[in-house]
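Peer 1: this one's sequence-less:
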């Protein structure tokens, strides 16, 4: 996300420290992004000719080592970063790798998954048409914050988070303190993977396709000019199924989240939310999350 600057602490200082500037319209501008229009990445299951078979770490020691490798790789690029991690194996129903999976993190644009579920619920689990349908697609594929704000206002604001948390069974998800600051919703890594699992397993086909099908063809460059290809898609390549990213400066920190589904049949759901020091520019932050995601991909036999 980059549509608004949140008011959690010394915002102006955080924006400057993050290496971004404010445009006249109040949007965040990332000077490292390539403004080449809305190029699209197709990342649906089975589309990659060189997709690999991913497998989880087989022993508790290997799971612990994998979690440490992800954190170490991130901190190797940006020391002082704090990462959460949850990797859910849908084949076994178990958590394959985890680091503080129940610790809530700011979602930034990852909350758009909850908004999407609520919109679809209001429409009887069918993709809406008209402006609402256009906003839903733009919010997911281009991470369009203006579209998210319109849907947030239309469908009840913070009540969206409460309703969807109850529906999906999320126990470490809370709405923002300020009702209009949807980006300051908090979710734990475990709740993020529960949300994806709900999308995969509990939604009717048309509703599932409206979300995961769109996330399978996300725009390489977001509506605010941010390069969305960091983290999971950069690390897993053809093994990537669907992705929702998040980014923003908050107070003295920079938040960058990479989440999604990887592996044949959408086997693994991954949530990797990271808090980086506030003087980290976004290009370096992207490199850090990609390093962490690559460590995970290597441990699963991909990358």
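Peer 2: In hand now; what should we look at? Remember, predicted model here, so these are calculated numbers, not experimental data.
Peer 1: CA only for contacts and neighbour counts going forward, please
Peer 2: OK.
Peer 1: now the strands: where do they sit in the stretch 101-250 of the chain?
Peer 2: Taking DSSP state E, counting those that start in this stretch to define them, one finds strands in the stretch 101-250 of the chain at 105-106, 186-187, 240-250.
Peer 1: So for residue 162, which of these sits nearest?
Peer 2: Closest of those to residue 162 is strand 186-187, at 11.5 Å (criterion: Cα to Cα).
Peer 1: elements contacting that closest one?
Peer 2: strand 105-106 (3 or more Cα pairs under 8 Å, 6 or more residues apart in numbering; DSSP states H and E).
Peer 1: Just the residues contacting the strand it packs on, thanks.
Peer 2: Outside strand 105-106, the residues within contact range by Cα atoms under 8 Å, 6 or more residues apart in numbering are 183, 184, 185, 186, 187, 188, 189, 255, 273.
Peer 1: most packed of the strands of the stretch 101-250 of the chain?
Peer 2: Stretch with highest mean neighbour count among the strands of the stretch 101-250 of the chain: strand 240-250 (a mean of 28; mean count of other Cα atoms under 10 Å).
Peer 1: Distance from that one to the middle of the chain?
Peer 2: Relative to the centre of its chain, strand 240-250 is centred 3 Å away, using Cα atoms, centre = their mean, to the nearest Å.
Peer 1: what about versus this one:
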């Protein structure tokens, strides 16, 4: 079978209490080389932080700011009485990180006024508006891991029940793919089993996010705003100490029964880092954290190579339409493997397929970075 059938390119690489101070100990956070990270993990049961690393450092928020945009719009509205159009836009913004919906509400709420209001209402200390001249770019709002914990604590412990239930209910239904075609299954979503909620953020990675883009929510053209300028040369490199150009990938949300633990991980990556590489780095960092109440998925992590790697419901390309695609070069969790259709991508031929529980499907073992056709230490699927 030709490589174009699977759409693959590339070559294999070488093998609810008040917060108190955390106990005096070294953080467990394992930050990959070259990555700049800000981390805060707050256990709502004990009222303590279990992880704090550069927690007040400001990062450009990317799509994490959509939490504040939503809260500001709902400040004077009951989610139960929203119009169908509002519900569609807000659902898409919170679940699928819809940029057009964010642009619509950003303009509607007065842009910088949204941040002024939410900073005052939530008691945020590190959050700041986009730099002068870039007021239209909501993704340039500065956030810290510590302020993100405050945002979730406000939603869970202070906001009205209808607002809390609406926002958290949408975050529980986070989609695998954003409306811009980027895979959102990293960080919290890739490291912990449900129950969990997720609001992710990404910026600076171009257009290779793994998924096939979905049609965007329809909004007036004048309301559309990008999270960052289309050309890097058009943007300042930094503003008020916030890096605006390096690739940014953030994972935030809650983990465990009753939203026990709030997790906020903000990261910056060296210029030119591919999305799959950053995705893997954030997964490794998130998996290293002390997260009370978390259930971790079982399986073995392997690297992959190639781009456009299809995940299919069965170990064959015949009558097995792709469920999604992997970000190029991403690390994946494999729970079992089984014999299926023999695939040939010169110079490789392999009939073994790996099951990826977090994607609910199979990929051919050809594109897993491991010697031999059968993965070592991985059991054969029972069915």
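Peer 2: That came through, no problem. This is a predicted model, so every value here is computed, not measured.
Peer 1: quick one on the thing from earlier: got the contacts of strand 105-106 of the first structure as JSON lines, with distance to residue 64 of the first structure columns?
Peer 2: As requested, the contacts of strand 105-106 of the first structure are arranged in JSON lines below (distance: Cα to Cα, whole Å):
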{"residue": "183", "distance to residue 64 of the first structure": "31"}
{"residue": "184", "distance to residue 64 of the first structure": "30"}
{"residue": "185", "distance to residue 64 of the first structure": "29"}
{"residue": "186", "distance to residue 64 of the first structure": "25"}
{"residue": "187", "distance to residue 64 of the first structure": "23"}
{"residue": "188", "distance to residue 64 of the first structure": "19"}
{"residue": "189", "distance to residue 64 of the first structure": "16"}
{"residue": "255", "distance to residue 64 of the first structure": "24"}
{"residue": "273", "distance to residue 64 of the first structure": "18"}
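Peer 1: Out of these, flag the one nearest to residue 292 of the first structure.
Peer 2: residue 273 (10.7 Å).
Peer 1: Confirm the closest one sits in a strand?
Peer 2: Yes - using DSSP: H, G, I helix; E, B strand; the rest coil, the assignment for residue 273 of the first structure is a strand.
Peer 1: What does it correspond to in the second structure?
Peer 2: Aligned counterpart of residue 273 of the first structure in the second structure: residue 266 (TM-score structural alignment).
Peer 1: Residue 208 of the first structure now?
Peer 2: With TM-score structural alignment as the criterion, residue 208 of the first structure matches residue 164.
Peer 1: how near is the nearest residue in space to its match that is not next to it in sequence to residue 169 of the second structure?
Peer 2: In this structure, residue 164 of the second structure finds its nearest non-sequential neighbour in residue 155, 5.3 Å apart by Cα to Cα, 6 or more residues apart in numbering. Plainly put, residue 155 of the second structure is 11 Å away from residue 169 of the second structure if you go by Cα to Cα, to the nearest Å.
Peer 1: Same check on residue 56 of the second structure?
Peer 2: Residue 56 of the second structure is 28 Å from residue 169 of the second structure, by Cα to Cα.
Peer 1: of these two, who's got more company?
Peer 2: residue 56 (19 against 15; other Cα atoms under 10 Å).
Peer 1: got the contact list for that one?
Peer 2: So residue 56 of the second structure contacts 38, 126, 144, 145, 146, 147 (Cα under 8 Å, 6+ apart).
Peer 1: corresponding residue for it in the first structure?
Peer 2: Checking with TM-score structural alignment, residue 56 of the second structure has residue 102 as its match.
Peer 1: Tell me, how many residues neighbour residue 129 of the first structure?
Peer 2: 11.
Peer 1: returning to what we had before: between the strands of the stretch 101-250 of the first structure, which one is closest to residue 204 of the first structure.
Peer 2: It's strand 240-250; of the strands of the stretch 101-250 of the first structure, that one is closest to residue 204 of the first structure (Cα to Cα) at 17.3 Å.
Peer 1: what's downstream of that closest one, the next helix or strand?
Peer 2: Going down the chain from strand 240-250 of the first structure, the next helix or strand is strand 253-262, by DSSP states H and E.
Peer 1: circling back: could you find the closest non-adjacent residue to the match of residue 273 of the first structure?
Peer 2: Excluding its sequence neighbours, the residue lying closest to residue 266 of the second structure (Cα to Cα, 6+ apart) is residue 250, at 4.4 Å.
Peer 1: quick one: contacts for that neighbour?
Peer 2: Taking Cα under 8 Å, 6+ apart, we find residue 250 of the second structure in contact with 64, 187, 200, 201, 202, 264, 265, 266, 267, 282.
Peer 1: show me the contacts for the residue mapped onto residue 119 of the first structure from the second structure.
Peer 2: With TM-score structural alignment as the criterion, the equivalent of residue 119 of the first structure in the second structure is residue 73. Going by Cα under 8 Å, 6+ apart, residue 73 of the second structure touches 105, 109.
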